[in-house]
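[1] Give the three-dimensional model of this entry:
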Amino acid sequence: MRMNQKYKGIIYIIISAFCFALMNMFVHLAGDLPSVQKSFFRNLVAFFFAVIIMARKRIWFSGKKENIAPLFYRAIFGTVGILCNYYAVDHLVLADASMLNKMSPFFAVIFSYLILKERVKPVQALAVGGAFIGSLFIIKPTVVGMDLFPAVIGLLGGLGAGIAYTFVRYLGERGEKGPFIVCFFSGFSCLVTLPFLLFDYHYMSLSQIGILLLAGLSAAGGQFSITAAYCCAPAREISVYDYSQIIFSATLGLIIFGQIPDWLSWVGYLVICSMAVMMFLYNQKNDRVLKKEGEN
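    You can find the predicted model right below:
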């Protein structure tokens, strides 16, 4: 049963990676619109999808008061992550923006220690440090680098997502259902961004509206899939498969926008993915050792 849950988590996380790659592509295609406006339409679609699923499956809040604060934390940091990611998508090569956002599993390790009090082992600490070094190859921090600001914002997006997914895992373990977590997050994000939309609305053509609706549909698929993934299995067992988004994003960026990341970015991809694989293999080995000890 446990292995079936793990495989389900892997399938869900690969589906989410493809959906989020599509979302980033549509966000970039939508053109010169504020990130807040793009975020609102993305979350509005996800909100209605979540409401429909909740109504069909008769899912609602678990009623546990101790889950209220984590729901808000997940929503706040998730909203920050989306806004930062959308800004990076608009100003960076698609694969670069996606890679910086995929720093989230490493930040999840840090905040699992800080928030959930889970022990961080030396290998995990090494992986986090190595991933940060890899991110510097993508950010390319120079005094005159025009891409420095959006790259740092993209990294902050990964930070926000990492904290948010830590709380997704926390809530999943304490009985909250995925559709409700998505609904709460999407509704919160829409309410937070609505005032900015009302006071600084930018005219959108019919094609832009259609593209943002497609971004919202893709985001809804990605959000439901990744929430289901982290509810099925711990991040340490499945997070490495989330890096398939880089392959999807690089392919879409090349085909649709003709984007080719520079060699420093490729070095950064290699370093970060290597750290992810190293941490994944270490966790697998550690789990096997614990299983044997439990059998004895």
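[2] from here on, contacts and neighbour counts on C-alpha atoms
    Fine.
[3] Spatially central, which residue of this protein would that be?
    By CA atoms, centre = their mean, the chain has its centre lying nearest to Ala161, at 5.1 Å.
[4] here's the other one to compare against:
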Amino acid sequence: MNKLSSQTIALWLLIAGNLSASLSDVMVKLLDGDVHPFQYIFIRQLISVAVIYPFWRRESKVSRQLHAPGLNLLRAHLVIVGSGCMVVAITHMTLASANAVFYAAPLLMLPLSILMMRETPARSKILATILGFVGVLIVLRPSQFHWAALFALTTATTLALFNVSARKLPQQQSMISTLFWTSVLSIPVATIAAAAYWQPIGFTEIMLIAAGAILILIYNGLAVLAYRRAPAGEIGIAEYSGLVFVTLFGIGWFDEIPDWLTAIGILCIILPLLPIRRPRSLSKST
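    Take a look at the predicted model:
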């Protein structure tokens, strides 16, 4: 029963996180390429540090400490690479198409969870993830391939590594501390990259970046909580829920109406979520 409860909560945490991440994508789309990706990353990470610092200061001394610095440094730079590629992909593709590639991440998480965490996903999870990836291919039909999809694929890879590596974070490092150190450790490289491409920026753009920073912080926090509660191979497919959100946002904000084939692809991506959320008798969680 405990395992069921933990996995169910983890699934809902990821779904809520993907709603937040989808809204962050909307903020990027609204920027419409007016801010350089490196400049966007620098401002977003700086805002992230400012937002989370007061919460970090309220943590216990042990929780505030930086544990496993190498792992945290790696995750910080995965954020830089993934975020930069994400800005390029969303700017030049529709929200649904870009995110269809982003959500190849759960497929990548299966082999990564096996290699990094020694996890053994159930056959049903493997088949469900493959079905989801088939949906991704349907949405992103070869005839509509765009060069920016390569950047989206890089984002998917960094996202998969970021989420799976969360399982290796020390338990004494809290979620707040994890978000804080991930943001802080990304600042030096982000500063150097932004300085090379700096350009004037308006108040509206800063507000959009700030909103995106807060929304992605929410996603990252919920993802850390989710992947600490359950194995990546068990809940990673819940990442696909974001595709529904961005499709709806694309329709509402940008008049990006998906055709019937795209709708079929989205159904293939979403349907595997349903069996995971049905109650089953499971052994006790560790």
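[5] Counterpart of the residue nearest to the centre of the first structure over in the second structure?
    Taking TM-score structural alignment, the alignment pairs Ala161 of the first structure with Leu159 from the second structure.
[6] Then Phe49 of the first structure?
    Checking TM-score structural alignment: Phe49 of the first structure goes with Val51.
[7] Please name the nearest non-neighbouring residue to its match.
    Ile214 (7.7 Å; CA to CA, 6 or more residues apart in numbering).
[8] how close does the counterpart of that neighbour in the first structure sit to Phe107 of the first structure?
    Mapped onto the first structure by TM-score structural alignment, Ile214 of the second structure lines up with Leu217. Separation of Leu217 of the first structure from Phe107 of the first structure (CA to CA, to the nearest Å): 27 Å.
[9] Next: Phe196 of the first structure.
    In terms of CA to CA, Phe196 of the first structure sits 29 Å off from Phe107 of the first structure.
[10] Looking at those two, which has the bigger crowd around it?
    Phe107 (23 against 14; other CA atoms under 10 Å).
[11] Remind me which helix or strand the more buried one belongs to.
    Element membership of Phe107 of the first structure, judged by DSSP states H and E, is helix 104-115.
[12] mean shift between that helix and the second structure?
    Following the fit onto the second structure, the mean deviation recorded for helix 104-115 of the first structure is 1.4 Å by mean CA distance after the TM-score superposition for the first structure.
[13] Count the residues that sit near the match of Ile214 of the second structure.
    Neighbours around Leu217 of the first structure, by other CA under 10 Å: 22.
[14] Wait, it touches Ala46, no?
    Yes - counting by CA atoms under 8 Å, Leu217 of the first structure sits close enough to Ala46 to count as a contact (6.9 Å).
[15] re earlier: show me what contacts the residue nearest to the centre of the first structure?
    Residues in contact with Ala161 of the first structure (CA atoms under 8 Å, 6 or more residues apart in numbering) are 77-78, 80-82, 101, 104.
[16] Show me what Glu239 of the second structure aligns to in the first structure.
    Aligned by TM-score structural alignment, Glu239 of the second structure pairs with Asp242 of the first structure.
[17] My read is that that match contacts Ala17, right?
    Yes - at 5.7 Å, Asp242 of the first structure counts as touching Ala17 under the criterion of CA under 8 Å.
[18] Compare these two (neighbour count), which wins?
    Ala17 (27 against 21).
[19] Can you tell me, leaving aside adjacent residues, what's nearest to the counterpart of Phe40 of the first structure in the second structure?
    By TM-score structural alignment, Phe40 of the first structure lines up with Phe42 in the second structure. Ranked by CA to CA, 6+ apart and with sequence neighbours excluded, the top spatial neighbour of Phe42 of the second structure is Ala190, at 5.0 Å.
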